[in-house]
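> quick one, fold the following:
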Amino acid sequence: MGYLRWSLIALFAYSLVAPLMKIATEEIPTNVAVMVSNTMLVLAAAALIVTTDESVMAYLTHPRAPYLYVAGIALAVGILAYYKALALGPVSVVTPIFGMFLALSSLVGFLVLGESVTARKGLGLLFAVAAVYLSAGQ
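Below you'll find the predicted structure:
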């Protein structure tokens, strides 16, 4: 299965996270919600590792492993803050603001990773920013 199909699966699955987490955190503390939901993620990843017979230990000291560790820290900070924001604010405002990570990640891809910038991609990013501005307004 190609990256576009995986992207669509990710889109539809992740689209359920904010509304479900908003409902959950109305009565469950956000730190508990983070632990439980991310434990589900860890268990799923562990099951995939086992079923695909991939070695984790071999990669813990890989030259690129520090990127994994820093990404993990960024993920932890981002998810903790996102769940807290969902508990405190409306999904219709929090999610578009959080979703700007897509545009910022694209910019990092252009500026740091040397990915190609086209007029179409630039226009898409501008529309994304405009969409967040318009949809996240109160």
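> every contact and neighbour count from this point should use C-alpha atoms.
Fine.
> what about the helices in the chain?
3-24, 30-52, 65-88, 91-99, 101-111, 119-136 (DSSP state H).
> how about those helices, which one is nearest A58?
Judged by CA to CA, the one of the helices of the chain that comes nearest to A58 is helix 65-88, at 10.1 Å.
> this one as well, want them side by side:
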Amino acid sequence: MTWVGWALLSAFFAAMTALLAKLGVAHVDPNLATAVRTTVVVLFAWAIAVGFGGTRELSTLDRRTMLFLGASGVATALSWLCYFRALALGPASKVAPLDKLSVVFVLVLAWPVLGERPSLMTFVGGGMLTLGAIVLTLAR
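This next block holds a predicted model:
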């Protein structure tokens, strides 16, 4: 499968995350809900890594790689804590579009951080995503 197929599966599972998480935080503190979800993610991720032999590379990870993966983990944790708090307070149909503005943040930050030069279509698409998120959030 190409990266497009994997990206579409990611989008589908992210949608399921929003729906299932909204049901899960209905009667629970969002921080506890995030902790439970994260525990499941950690166990599942390690099971996949071990099952597919990915742990063989563990000893080859250098300090820089570990630093960036660790920082990414902290960013993920903060994102999930904020996401679950937002889901506890608001409707999933409005929280999810705002959360997907992460795509726009990636488009904007990929240039200075990764050196990916944006095209005119990148700006147009990012603007459309932003407008779409605003419209979906303001819709009744």
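> map G53 of structure 2 across to structure 1 for me.
In structure 1, the residue matched to G53 of structure 2 (TM-score structural alignment) is D53.
> burial check on its match, number of neighbours?
9 (other CA atoms under 10 Å).
> separation between it and A45 of structure 1?
From D53 of structure 1 across to A45 of structure 1, the span is 12 Å (CA to CA, to the nearest Å).
> what does V56 of structure 1 give?
Distance of V56 of structure 1 to A45 of structure 1, computed by CA to CA: 11 Å.
> I'd like to know how many residues surround P19 of structure 1.
If you count neighbours by other CA under 10 Å, P19 of structure 1 ends up with 15.
> which residues does it contact?
Shown in contact with P19 of structure 1 (CA atoms under 8 Å, 6 or more residues apart in numbering): V91.
> same check on the one 3 residues further on?
By CA under 8 Å, 6+ apart, the contact set of K22 of structure 1 is 83, 86-87, 91.
> which of the helices of structure 1 is buried the deepest?
Comparing those by mean neighbour count (mean count of other CA atoms under 10 Å), helix 91-99 ranks first with a mean of 18.
> what helices or strands is it leaning on?
Where contact means 3 or more CA pairs under 8 Å, 6 or more residues apart in numbering; DSSP states H and E, helix 91-99 of structure 1 is packed against helix 3-24, helix 65-88, helix 119-136.
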